[in-house]
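# With the sequence up front, the predicted model follows.
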Amino acid sequence: MPDLRWDEVKDVFDPKLMGALPDLFVPDTTVDDWQALLNLVTTSGWTWKYESGDTEEPLPSADIVLARPSDAEAAYLRVWPVPGVLAIFRFTSVHEIDFDVDLRELEGQDGVDSLCSFIRVIGRGLGKPVLMTNEGGSEEHPVLGYDPVKDKVTMLADDSAVDP
């Protein structure tokens, strides 16, 4: 049974309401959590690519990538959990894992199921919540997220909380 049903969450998957690239994050993380994420990505069977600036490079350890100087080129980890769906992780803070997905790639029940599966795997692997806000939204008001206690993705706000 799916965690969420398209007809109940279609507004949260609407790029016009949420922004095309909603913000997803794992709060209260450490270097060890980042390393667990990197290990998960490399062992999951997902397609991935690490880039520093415009250069594709081998994936470094979390402590190395997070210790880059503040003026270093931006580092990105692009992950395709399923063909046609891209998540982009940014190494901006030790204390939070943040990434984007493109809602235009997540349409209908298949899109909902793909996102729920992806964030459930991350949440289980880290033993932490994975939350989603609208693009540029407040982290204090996530609209959906993985709950590690319930081991499922749930809605966290009603449609009135979606404020583009």
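Perfect, I can see it now.
# all contacts plus neighbour counts: C-alpha atoms, from now on.
Noted.
# Buried residues in stretch 66-77, which are they?
Buried residues in stretch 66-77, counted by 16 or more other Cα atoms under 10 Å: 66, 75-77.
# just the helices in this structure please.
Applying DSSP state H to the chain gives helices spanning 6-9, 15-18, 31-43, 62-66, 108-126.
# Quick one: list the elements packing against the third one.
Yep, that's helix 31-43 we're talking about. For helix 31-43, the packing partners by 3 or more Cα pairs under 8 Å, 6 or more residues apart in numbering; DSSP states H and E come out as helix 62-66, helix 108-126.
# Residues contacting that helix, please?
With contacts defined as Cα atoms under 8 Å, 6 or more residues apart in numbering, helix 31-43 is touched by 48, 61-63, 66, 79, 94-95, 97, 122, 125-126.
# In the residues you listed, find the pair that's most separated.
48 and 95 (22.5 Å; Cα to Cα).
# where's residue 72 relative to residue 46, distance?
Applying Cα to Cα, to the nearest Å, the value for residue 72 to residue 46 is 27 Å.
# related to what we said a few turns ago, mind checking which of the helices of the chain is nearest residue 162?
Proximity to residue 162 (Cα to Cα) singles out helix 15-18 among these, at 6.7 Å.
# let's bring in a second one:
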Amino acid sequence: MTRNWNDIKWIFEPDGSLIDIYVQDVTLRKWERLIDFLNTNYDLRFGEDDSNQINKEHVVKYLSDATGEIEAKTLKIYLEGINVHCYFFLSDQIEFDIDPKEINSLIDFESIEYFMISISKLLNSQVTLTGESTPEFPLLKVDFNKNINKILTIDEANKLRENKNSFLSQLSLLKTKLQMKFFPNAFKDRLLRSANEVYTSIGKDKNVW
């Protein structure tokens, strides 16, 4: 698919927030398949000891744990010069995040897009790219088996913004607050907020498109 970087780059303009990738409505079995896939196909670092393999048993136990006693571990995937992070927040929602400052060209974007397509194909699931903590508003939607690969143009986003009932109004408010606060360390802020708030999944049926 031929794309024009000038039509895409607005999504990755740095504003102090992150870009998220979501797979909604998943099961532990899909998590296991994803872990096997990542271990086999990507250079990665897992946990504080920087293991180059994800400990699948540990992750499944952590995602299934109701006591809060199992140690949380983070994952970094090295993707063609782009760092993709995963924190294993929820058993029914897979979430990655990236710093938009690392997406500076069509080649960078295509690396992320291919990553999403591969996961969609593997899990037979829809995969979306969104603003930080806004799974309801996909900016890019990929579903390999349904032959869906659509990225919003800025004009399409502006039309949705005009709808007062759309989630984009909340997205704009969030980005404004982030710009005002100018987080020096967005990754740390994400972790601190998750420790103080109840973090719940959002089903894809709640997405605005």
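Great, that's in hand. None of these values were measured; they are calculated from a predicted model.
# filter the contacts of helix 31-43 of structure 1 to the buried ones?
Buried members of these, scored by 16+ other Cα under 10 Å, are 48, 62, 66, 79, 94, 97, 122, 126.
# residue contacts, the first one?
It stands for residue 48 of structure 1. 41-42, 77-80.
# Can you find the partner of it in structure 2?
With TM-score structural alignment defining the correspondence, residue 48 of structure 1 maps onto residue 44 in structure 2.
# Not counting sequence-adjacent ones, nearest residue to that match?
Of all residues not flanking residue 44 of structure 2 in the chain, residue 77 sits nearest, at 4.4 Å (Cα to Cα, 6 or more residues apart in numbering).
# Please report the distance of the residue opposite that neighbour in structure 1 once aligned from residue 87 of structure 1.
Correspondence of residue 77 of structure 2 to structure 1, assessed by TM-score structural alignment: residue 79. Residue 79 of structure 1 sits 5 Å away from residue 87 of structure 1, taking Cα to Cα as the criterion.
# same thing with residue 151 of structure 1?
Distance from residue 151 of structure 1 to residue 87 of structure 1, by Cα to Cα: 21 Å.
# Structure 1: matching residues for stretch 187-201 of structure 2?
Per TM-score structural alignment, stretch 187-201 of structure 2 has no counterpart in structure 1.
# Have a look at residue 151 and residue 87 of structure 1 and say which one is more surrounded.
Using other Cα atoms under 10 Å as the criterion, residue 151 of structure 1 and residue 87 rank with residue 87 on top: 20 against 15.
# what's the burial count for residue 86 of structure 1?
Using other Cα under 10 Å, residue 86 of structure 1 has 19 other residues around it.
# cool, and the one 4 residues further on?
By other Cα under 10 Å, the residues close to residue 90 of structure 1 number 16.
# That one corresponds to which position in structure 2?
Residue 90 of structure 1 maps onto residue 87 in structure 2, by TM-score structural alignment.
# if I look at that match, how far off is residue 80 of structure 2?
Counting by Cα to Cα, the gap from residue 87 of structure 2 to residue 80 of structure 2 is 20 Å.
# Same check on residue 171 of structure 2?
From residue 171 of structure 2 to residue 80 of structure 2 the distance is 28 Å (Cα to Cα).
# So which of the two has more stuff around it?
residue 171 (18 against 12).
# ok, now which ones touch the more buried one?
Counting by Cα under 8 Å, 6+ apart, residue 171 of structure 2 touches 131, 134.
# And residue 147 of structure 1, by the same measure?
123, 128-130, 153-154.
# Quick one: map it onto structure 2.
Match for residue 147 of structure 1 (TM-score structural alignment): residue 143.
# what's near enough to touch the corresponding residue of structure 1 for residue 127 of structure 2?
Using TM-score structural alignment, the partner of residue 127 of structure 2 in structure 1 is residue 130. Contact partners of residue 130 of structure 1, counting by Cα under 8 Å, 6+ apart, are 24-27, 119-120, 122-123, 145-147.
# Return the distance of residue 130 of structure 1 relative to residue 36 of structure 1.
Residue 130 of structure 1 is 14 Å from residue 36 of structure 1, by Cα to Cα.
# What is the neighbour count of the nearest residue in space to residue 51 of structure 2 that is not next to it in sequence?
Nearest non-adjacent residue to residue 51 of structure 2, counting by Cα to Cα, 6+ apart: residue 45, 5.3 Å away. For residue 45 of structure 2, the tally of surrounding residues (other Cα under 10 Å) stands at 19.
# next one: the one 5 residues further on
For residue 50 of structure 2, the neighbour count with other Cα under 10 Å is 13.
# now the one 5 residues further on
Using other Cα under 10 Å, the number of residues around residue 55 of structure 2 comes to 15.
# Return the residues in contact with the counterpart of it in structure 1.
Aligned by TM-score structural alignment, residue 55 of structure 2 pairs with residue 60 of structure 1. Applying Cα under 8 Å, 6+ apart to residue 60 of structure 1 gives no contacts.
# Any figure for the gap between residue 60 of structure 1 and residue 40 of structure 1?
Taking Cα to Cα, one finds residue 60 of structure 1 at 14 Å from residue 40 of structure 1.
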